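Undergrad: Any chance you could fold what I've pasted below:
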Amino acid sequence: MRTDAAEVLDSAIPVLAKDRAASMQVIAARAGISRATLVRHFPTRKLLVQAMAEKILDDCDRVLAQAEGDAAPMEQVLAALVAAYTPFAQLWNLVYVDPDVSGLPEASTRAKAIFIRTVKLMERGQKSGLLRGDMPATWLASTFCGLAETAWELTLEGHMGARQAPDFINAILLHGASA
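TA: Down below sits the predicted model:
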């Protein structure tokens, strides 16, 4: 049985993504942990959601820091960013929409900063010639995050394999949906 707080969060995030109204009892049951274990780490649902947001924001920061510091060709940087798409999916799926998170000014500020950094990476991709220059970098960053969310949800629902998701995101981001 899982007892580590990080493992509890990893198990609870997909549950809340599928059912935003899930109670602590439902979250614990669907995450495969006891309610006592969940409450020991996160005494209230609000604290659980806030901890989830913090983890997601920290994960996005970590992935972006690696991408920003990577001097490799942009194809490799983008591939690494896309391979680590999950926190960006979770950011859009949970952090931007949950009232327990959206009411926290620091979470909102961090989420906006993460998006700005993602836009800057897309600008870097445009300058390198990898990404289209005729679209705003904001559009490309939003597209990446939207594709990440879609891939994550489809993976959670069993409609695609976890290893397929980065390839699909990359294909659409780089080539669109044309044949």
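Undergrad: When you work out contacts or count neighbours from here on, use the C-alpha atoms and nothing else.
TA: Noted.
Undergrad: The longest helix that the chain contains: which residues count as buried?
TA: Looking across the chain with DSSP state H, the single longest helix is helix 45-69. Judged by neighbour count using 16 or more other C-alpha atoms under 10 Å, the buried positions of helix 45-69 are 45, 48-57, 59-61, 63-64, 67-68.
Undergrad: Equivalent analysis for stretch 30-41, please.
TA: The neighbour-count criterion (16+ other C-alpha under 10 Å) identifies 30, 31, 33, 34, 37, 38, 39, 41 as the buried residues of stretch 30-41.
Undergrad: do you know how far the fourth one is from residue 12?
TA: Separation of residue 34 from residue 12 (C-alpha to C-alpha, to the nearest Å): 12 Å.
Undergrad: joint contacts of the two?
TA: Common contacts of residue 34 and residue 12 (C-alpha atoms under 8 Å, 6 or more residues apart in numbering): residue 28.
Undergrad: residues contacting residue 125?
TA: By C-alpha under 8 Å, 6+ apart, the residues touching residue 125 are 74, 78, 131.
Undergrad: again, only this time at 7 Å
TA: By C-alpha atoms under 7 Å, 6 or more residues apart in numbering, the contact set of residue 125 is 74, 131.
Undergrad: helix or strand for residue 106, which one?
TA: helix 105-127 (DSSP states H and E).
Undergrad: Centre of the chain to that helix, how far?
TA: 13 Å (C-alpha atoms, centre = their mean, to the nearest Å).
Undergrad: And the helices in this protein?
TA: Using DSSP H, helices in the chain cover 5-18, 24-31, 35-41, 45-69, 74-83, 86-90, 99-102, 105-127, 137-156, 164-175.
Undergrad: To compare against the first, here's the next sequence to fold:
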Amino acid sequence: MLDSAIPVLAKDRAASMQVIASRAGISRATLVRLFPTRKLLVQAMAEKILNDCDKILARAEADAAPMDQVLTALVAEYTPFAQLWNLVYIEPDVSGLPEASTRAKAIFLRTVKVMERGQNSGLLRNDMPGTWLASTFCGLAETAWELTLEGHMGARQGPDFITAILLHGVSA
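TA: So this is what the prediction gives:
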């Protein structure tokens, strides 16, 4: 249910519980039974996003495969990183929570480490800080996710586009 509700809130920050329930394909009564308040719903969304990012990063960190394969696997699962930037960092019911902020910062720092690993392997550019590459990845993830939600690109194009920009920039 949260997977269906997250895009609703991302597209409409003022979405009511009724709108979220309707677009998620459940009744408002069911939604309220699961999450008595909108704040609790938003916090559950954030928790799911943070947990998903943690799982994806744990796999990337443990993967001993060549860095191009690690990056491909990370980028294939870009959606939680898009949601992290789109919801966790800016949603008032989440951004003020110390635990969520601490976890989001830790996720970002782990993402920086993966990018630095890519730099050390020679796959990613060394002339830019790892923080720039991690921010670029997250920003590209958010852009791809939003364009997919709006119907401007297909879901399967996202990873290819993100990888192309990370590895080759925007030059022809």
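Undergrad: what residue of the first structure matches up with residue 107 of the second structure?
TA: Alignment note (TM-score structural alignment): residue 107 of the second structure maps to residue 114 of the first structure.
Undergrad: The residue mapped onto residue 78 of the first structure from the second structure and residue 112 of the second structure, how far apart?
TA: Aligned counterpart of residue 78 of the first structure in the second structure: residue 71 (TM-score structural alignment). Between residue 71 of the second structure and residue 112 of the second structure the distance, using C-alpha to C-alpha, works out to 12 Å.
Undergrad: next one: residue 31 of the second structure
TA: 36 Å.
Undergrad: And residue 51 of the second structure, by the same measure?
TA: 18 Å.
Undergrad: Ok, residue 168 of the second structure next?
TA: Here residue 168 of the second structure is placed at a distance of 19 Å from residue 112 of the second structure (C-alpha to C-alpha).
Undergrad: Looking at the two, which one has more neighbours?
TA: Neighbour totals were compared for residue 168 of the second structure and residue 112, and residue 112 leads with 20 against 12 (other C-alpha atoms under 10 Å).
Undergrad: which ones are touching the more buried one?
TA: For residue 112 of the second structure, the contacting residues are 130, 131, 134, by C-alpha under 7 Å, 6+ apart.
Undergrad: Wait, the first one touches residue 120, no?
TA: Going back to what we said before, that points to residue 130 of the second structure. No: checked against C-alpha atoms under 7 Å, the pair residue 130 of the second structure and residue 120 is beyond contact range at 10.4 Å.
Undergrad: ok, these two, which is more surrounded?
TA: residue 130 (22 against 13).
Undergrad: quick one: that one and residue 43 of the second structure, what's the gap?
TA: As for residue 130 of the second structure, its distance to residue 43 of the second structure is 29 Å (criterion: C-alpha to C-alpha).
Undergrad: Now do the buried residues in the helix holding residue 106 of the first structure.
TA: Neighbour-count burial for helix 105-127 of the first structure, counted by 16+ other C-alpha under 10 Å, picks out 107-108, 110-111, 114-115, 117-126.
Undergrad: out of those, who's nearest residue 92 of the first structure?
TA: Taking C-alpha to C-alpha as the measure, residue 92 of the first structure lies nearest residue 111 of those, at 9.2 Å.
Undergrad: For the closest one, give its distance to residue 94 of the first structure.
TA: The gap separating residue 111 of the first structure from residue 94 of the first structure is 11 Å, by C-alpha to C-alpha.
Undergrad: Next: residue 108 of the first structure.
TA: 12 Å.
Undergrad: Equivalent analysis for residue 50 of the first structure, please.
TA: Plainly put, residue 50 of the first structure is 10 Å away from residue 94 of the first structure if you go by C-alpha to C-alpha.
Undergrad: got it, and residue 140 of the first structure?
TA: From residue 140 of the first structure to residue 94 of the first structure the distance is 20 Å (C-alpha to C-alpha).
Undergrad: now residue 42 of the first structure
TA: The gap separating residue 42 of the first structure from residue 94 of the first structure is 17 Å, by C-alpha to C-alpha.
Undergrad: Could you do residue 46 of the first structure as well?
TA: 13 Å.
Undergrad: Likewise for residue 59 of the first structure?
TA: 14 Å.
Undergrad: repeat for residue 136 of the first structure
TA: On the measure of C-alpha to C-alpha, residue 136 of the first structure and residue 94 of the first structure end up 25 Å apart.
Undergrad: repeat for residue 87 of the first structure
TA: 10 Å.
Undergrad: Show me what residue 93 of the first structure lines up with in the second structure.
TA: Match for residue 93 of the first structure (TM-score structural alignment): residue 86.
Undergrad: ok, now which ones touch that match?
TA: Residue 86 of the second structure sits next to 10, 142 when contact means C-alpha under 7 Å, 6+ apart.
Undergrad: Skipping adjacent residues, who's closest to the counterpart of residue 169 of the first structure in the second structure in space?
TA: Mapped onto the second structure by TM-score structural alignment, residue 169 of the first structure lines up with residue 162. Among residues not flanking residue 162 of the second structure along the chain, residue 140 sits closest, at 5.9 Å (C-alpha to C-alpha, 6 or more residues apart in numbering).
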